[in-house]
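Participant: I would like the atomic coordinates for the input below:
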Amino acid sequence: MKTLLGRTAIALVAVSFAAEASATEWNVSVWGKRRAFTENIEKLAELVAAKSNGDFTMNVSYGGLSKNTENLDGISIGAFEMAQFCAGYHADKNRAITVLELPFLGVNTLAEEVAVSNAVYAHPAVTEEMAQWNAKMLMTSPMPQYNLVGTGEPRDTLAKFDGMRVRATGGIGQAFEAVGAVPTSVTSSEAYQAMQSGVVDTVAFAQHAHLSFGTINEADWWTANLNPGTVNCPVVVNIDAYNDLSEENRKILDESVPEAIDFYLQNYGELLKKWDSVLAEKNVQTVTISDEEIAAFKEKAGGPVQQQWIAEMSAQGLPAQELFDLVQTTLAEARK
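Facilitator: Have a look, this model is predicted:
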């Protein structure tokens, strides 16, 4: 009897160990701290754990796995299974998606940003380029149009942008450079220190980042309507890790992405509603740029920067015009 009980106990322990061994646990590399920008990932982790009854879990690490500028490299070697990165951090590694960072594309809402990102991510040129890093596009982290916070006298004309030292990456940086500003591409985590020490006069961010990285605390003013563009920050997964998922868990992951994005949009919308009260609380002046100045900015930094990107990327063998046109047609469809 004892022998039978002993064998039964051993069998139960073995089954338990086997169940634990079969569970899937992914490490996810992000940076900074939990904020509106990472709520798509946090929600996704919550959803897959719930739907899989704990069989598929994600550990979200804020800077503990990699530098934000090296997340794509970490994905490529399988150091972790999922990561978030921004295209402007290493434009040479993800050239095709930098079309989404071009200035004055005309994207007005977060929903439109999701639409154009999804369309571009699905393009074969993007799939092929990401595969070189063993990465598969999973979802975007949509952000509203960037605007400036700055110190001293408000810079509300193109003439005042001349010589302005601005933290801006990608196409936004090129746009400011086109009107005489001096862009620097310090990472988001370094922006506050750069502003505090006077390395930069202004910082271009979306609202959540001005809050999360503290630049709003150094600001005297904020441009409410400059809207030169935004940064595109995908979430990617390691291809091998994705393929190794059970069929059920892969389905759970894929089907949870739209839910995670919907939650992100709702959450970010709440932040935008509170933005004016944040400015008032911190005594930050709201600066409205005139229509004439914005039109002049578009003329100097919109079309010329876009055409330069198309020429350069085409010369490198990318279907640049096709990618640019895809953004425009997707916007048109989204607005119908």
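Participant: From here on, just use CA atoms for contacts and neighbour counts.
Facilitator: Will do.
Participant: Show me the strands in the stretch 51-200 of the chain, by range?
Facilitator: For the stretch 51-200 of the chain, strands defined by DSSP state E, counting those that start in this stretch occupy the ranges 56-62, 82-84, 135-140, 147-150, 165-167, 182-184.
Participant: Which strands or helices does the longest one pack on?
Facilitator: Other elements packing on strand 56-62 under the criterion 3 or more C-alpha pairs under 8 Å, 6 or more residues apart in numbering; DSSP states H and E are strand 24-30, helix 39-51.
Participant: Distance to residue 259 and mean neighbour count added to these, as JSON lines?
Facilitator: Formatted as JSON lines, the entries for the helices and strands packed on strand 56-62 read as follows, by distance: least, C-alpha to C-alpha, whole Å; neighbours: other C-alpha atoms under 10 Å:
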{"stretch": "strand 24-30", "distance to residue 259": "18", "mean neighbour count": "21"}
{"stretch": "helix 39-51", "distance to residue 259": "8", "mean neighbour count": "20"}
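Participant: For residue 4, see how far away residue 17 is.
Facilitator: Remark: distance between residue 17 and residue 4 (C-alpha to C-alpha, to the nearest Å) = 20 Å.
Participant: Give me the neighbour count for the closest residue to residue 86 other than its chain neighbours.
Facilitator: Here the nearest residue to residue 86 in space, its sequence neighbours aside, is residue 233; by C-alpha to C-alpha, 6 or more residues apart in numbering that works out to 4.0 Å. When neighbours are defined as other C-alpha atoms under 10 Å, residue 233 has 23 of them.
Participant: another one to check against the first:
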Amino acid sequence: MRVVSVLVALLFATGAPVTAAESTVWNFNVWGGKRAFTIGIETIKKILEAEAPESFELRINYGDALGPPKKNPESVRVNAFEAAQFCVGYYPNKFPLLSVLELPFLLPTKLRQRANIEMEVLAHPLIVEEMAKRWNIKFFGPSFLPGYEFMGNKRIETVEDMKGVKMRISGLNATALELFGAVPTMVTAPEGYTALDRGTIDSFGFPYTYGFGSFKLYEVSKYVTDGFNMSGFMCFQGVNIDAWNATPEKIKQALPTAQNEAIDAMIKAYKEADEYWIPIFREHVEIVKIAPSERVKLQTVSGKIWEEWADGQTAKGRAGNEILDFVKATVAKYTN
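Facilitator: Okay, here's the model as predicted:
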């Protein structure tokens, strides 16, 4: 946390002393520019700063201004900056239990349901403990994503078309694609344009539609799928616990309202992004419709991947089965 001295002059006819007021500042690091994905943190900023306009500031630093995204956990842990955007797939083995939310086809496709499930999982004591003990981080802002599709220069219409294709997708979802011959390759969002342009990857998995549009991947692609609707990154906004503890009580009390309004704002932003980007995509790439039967093929292999994930966590002394069972029950709660 940064404490900024703000000089407030109290002028009276006879002259008045100058006093100093302290203002809490959170510096927040996020990759890329303003887009649908950042509407959540922008909404939280607006609400929290309005709650305590003279004693709290949330400074959003776009474009990795404070450091590379893959180092955000380490940077926030040591309070190099107070808060940051996190996506679990960028940090293999750093948030092992939270990676449950990146299991393929575990979460529903409807955004409201997904947001509600993620919020409950992020509040689970096992996840709270994992963040705190490993990284001195507290969750404070939702960053749920739409389903993933694939844009690039290899035409994919069936799962068999994935054979030999270098596909950008995160670890646990990559496991499902590997079973059909895909070659997972991990690059960050800002690296996607160059990777597609140079042929480092053939197809880029990203939230549909805003992700492809925000990073202009349609400019260096020929095709985009529509219908896989895969799980992707589990993302969230976190703050250094020491910085949180030193934050004004009014801000802490206002956070739940800010979170709910952020969820509403993100759902609206994703819908508006679809309306904006789909016509542009039609002008640049072929939109390849995926038959439901193809998605079912991927879903069919996913159950085994869930159980293997849980067993692997348990073998390392973590509560893998417990957290998986909790997520399954929470999914049922919001979808049945």
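Participant: what's the TM-score here?
Facilitator: Comparing the two superposed chains by TM-score structural alignment, normalised by the length of the first structure, the resulting TM-score equals 0.91, with 323 aligned residues with a C-alpha RMSD of 1.8 Å.
Participant: What lines up with the residue nearest to residue 86 of the first structure in the second structure?
Facilitator: In the second structure, the residue paired with residue 233 of the first structure according to TM-score structural alignment is residue 235.
Participant: wait, what's in contact with that match?
Facilitator: Listed by C-alpha atoms under 8 Å, 6 or more residues apart in numbering, the contact set of residue 235 of the second structure reads 85, 86, 87, 88, 142, 143, 144, 145.
Participant: Over to residue 317 of the first structure. Which of the three states is it?
Facilitator: Secondary structure assignment for residue 317 of the first structure (DSSP: H, G, I helix; E, B strand; the rest coil): coil.
Participant: where's it relative to residue 109 of the first structure, distance?
Facilitator: Remark: distance between residue 317 of the first structure and residue 109 of the first structure (C-alpha to C-alpha) = 31 Å.
Participant: element containing residue 302 of the second structure, please.
Facilitator: Taking DSSP states H and E as the criterion, residue 302 of the second structure maps to helix 292-315.
Participant: buried ones in that helix?
Facilitator: Neighbour counts over helix 292-315 of the second structure (16 or more other C-alpha atoms under 10 Å) mark 295, 298, 299, 301, 302, 305, 306, 309, 310, 311, 313 as buried.
Participant: what about the aligned residue in the first structure for residue 218 of the second structure, how many neighbours?
Facilitator: Using TM-score structural alignment to pair residues, one finds that residue 218 of the second structure aligns to residue 216 in the first structure. Under the neighbour criterion other C-alpha under 10 Å, residue 216 of the first structure is assigned a count of 26.
Participant: For the nearest residue to residue 132 of the first structure once chain neighbours are set aside, the count of nearby residues, please.
Facilitator: In space, and not counting its chain neighbours, residue 132 of the first structure is closest to residue 76: 7.9 Å by C-alpha to C-alpha, 6+ apart. If you count neighbours by other C-alpha under 10 Å, residue 76 of the first structure ends up with 20.
Participant: Next up, the contacts around residue 76 of the first structure.
Facilitator: Residue 76 of the first structure neighbours (C-alpha under 8 Å, 6+ apart): 132, 133, 134, 135, 238.
Participant: now the second structure: which of those match?
Facilitator: Using both residues aligned by TM-score structural alignment, their matches' C-alpha atoms under 8 Å as the contact test, the members of the contacts of residue 76 of the first structure still in contact in the second structure are 133, 134, 135, 238.
Participant: Distance to residue 275 of the first structure and neighbour count added to those, as CSV?
Facilitator: Compiled in CSV, those are given as follows (distance: C-alpha to C-alpha, whole Å; neighbours: other C-alpha atoms under 10 Å):
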residue, distance to residue 275 of the first structure, neighbour count
133, 38, 19
134, 39, 21
135, 35, 29
238, 36, 26
